[in-house]
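Chemist: Mind folding the following:
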Amino acid sequence: MPALGNLTRRLGHHRWFGAAARLLVPADRVVGRLTRGRVVALGLIPSLVITTTGRRSGVPRSNPLLYVPDGDAYVVIGSNWGQQHQPGWAMNLLARPEAEVDVRGRRVAVRAELATGAERDRLWTLLITEWPAYRTYVKRAGGREIRVFRLVPAGRGGPGGAGDR
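Modeler: Here you go, the predicted model:
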């Protein structure tokens, strides 16, 4: 499947790809839930399912996301396929940084850290190496800075955590 993954990465720059992918997200959520995170994004790119708590509703919300590993943490980006507005899951993390991720069939409680400065730059490089279309998404979003989160397993890393990164 590496060739298909490479094709997907090239197609990711096209506006129609983002529109089509947004339409498939509900189906991807179902597949992710049924496989407990083992199959997301058709297994073409490293993906997880994040479950956040709705900032207004208090209801759990699950979304499939591309991620890159960073030590024992997961790095995700609130690109929203290059739309002008932030995705709901990112706003939920800002309001309540505790979440859960399903990664390759493993459920992990995490705490989201919003990356800034040099740390954001480092993580951005990891993200665009995996999904170069993020550069295109920034242009589509009018040049606004897209939020980058580091999802640290609960009880480790970050401020007040019980370990080092």
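Chemist: rest of the way, CA atoms for contacts and neighbours
Modeler: OK.
Chemist: Which residues does the biggest helix by length in the chain contact?
Modeler: Among the elements of the chain assigned as helix by DSSP state H, the one spanning the most residues is helix 15-34. Applying CA atoms under 8 Å, 6 or more residues apart in numbering, the set of residues contacting helix 15-34 from outside is 11-12, 37-42, 48-49, 62-64, 81-82.
Chemist: Please give the structure of this sequence too, so both can be compared:
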Amino acid sequence: MTTADQHEAVEDSPVGWVASHIRRYVQTDGADGGTFHGVPSLLLTTRGRRTGTLRRTALMYGRDGDNHLLVASNGGADKHPAWYLNLSADPTVEIQVDAERFAARARTATAEERVRLWPVMTKVFPTYARYQKGTEREIPLVIVERTSAKPQGSRAR
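Modeler: Sure thing, here's the model as predicted:
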């Protein structure tokens, strides 16, 4: 999936408030929607594992160098979110951070990486720690690595 796939239809999250957040984000290049409860947010597009349809959601994120970090918390539910299942089946994704869109590859953090990066994400959004305590599943931490060249002069956050 690349930004060249823009001609392909994308289905936004079926959750009403998330779909509204995505619309505002897209219409304003992240000026409205670039944060959620004071936490930076991005748009993640994955390919549906069963349908092949492009699916877009809005997620809070953290950073580790040039990589973006996502937490597949699903609000602390006992099941993984659909976006995580999709990128597990096809790790080629697209990210939009503010006005910048780029191709990336997503992967679940290794056990060693998770030990180092989980505190980064619980600092970004402390509720993640409560979510983890409230479920038996280990909530996946996802590392998103850019695969397309960074445009000259780009200032991605």
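Chemist: what's the matching range in structure 2 for the top strand by length along structure 1?
Modeler: As far as residue count goes, and with DSSP state E defining each element, the longest strand of structure 1 is strand 106-114. Per TM-score structural alignment, the counterpart of strand 106-114 of structure 1 in structure 2 is residues 100-108.
Chemist: which other residues reach the matching stretch?
Modeler: 1-3, 29, 87-88, 91-96, 140-148, 156.
Chemist: Filter the residues you listed down to the buried ones, PyMOL style.
Modeler: With 16 or more other CA atoms under 10 Å as the criterion, this PyMOL line picks the buried residues out of the contacts of stretch 100-108 of structure 2:
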select buried, resi 1+29+87+88+91+92+93+94+95+96+140+141+142+143+144+145+146
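Chemist: Could I get the contacting residues of the counterpart of A95 of structure 1 in structure 2?
Modeler: With TM-score structural alignment as the matching criterion, the partner of A95 of structure 1 in structure 2 is A89. Listed by CA under 8 Å, 6+ apart, the contact set of A89 of structure 2 reads R49.
Chemist: all helices of structure 2, in order?
Modeler: Taking DSSP H as the criterion, structure 2 carries its helices at 16-28, 82-89, 111-124, 127-133.
Chemist: Let me have these in CSV, extended by distance to N67 of structure 2.
Modeler: What follows is those, written out as CSV (distance: least, CA to CA, whole Å):
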stretch, distance to N67 of structure 2
helix 16-28, 21
helix 82-89, 16
helix 111-124, 11
helix 127-133, 19
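Chemist: Most tightly packed of those helices?
Modeler: helix 82-89 (a mean of 19; mean count of other CA atoms under 10 Å).
Chemist: okay, the angle between it and strand 100-108?
Modeler: Orientation check (axes from the mean of the first three to the mean of the last three CA atoms, to 10 degrees): helix 82-89 of structure 2 against strand 100-108 gives 70 degrees.
Chemist: that older thread, between the longest helix of structure 1 and helix 133-140, how many degrees?
Modeler: Using the same axes, to 10 degrees, helix 15-34 of structure 1 lies at 120 degrees relative to helix 133-140.
Chemist: residue range for stretch 56-74 of structure 2 in structure 1?
Modeler: Using TM-score structural alignment, stretch 56-74 of structure 2 lines up with residues 62-80 of structure 1.
Chemist: gap between that stretch and the chain center?
Modeler: Taking CA atoms, centre = their mean, to the nearest Å, one finds the center of stretch 62-80 of structure 1 at 3 Å from the center of the full chain.
Chemist: So what touches that stretch?
Modeler: Judged by CA under 8 Å, 6+ apart, the contacts made with stretch 62-80 of structure 1 from elsewhere in the structure are 25, 28-29, 32, 40-41, 45-52, 86-87, 89-90, 123, 126-127, 130, 134, 137-138, 146-153, 165.
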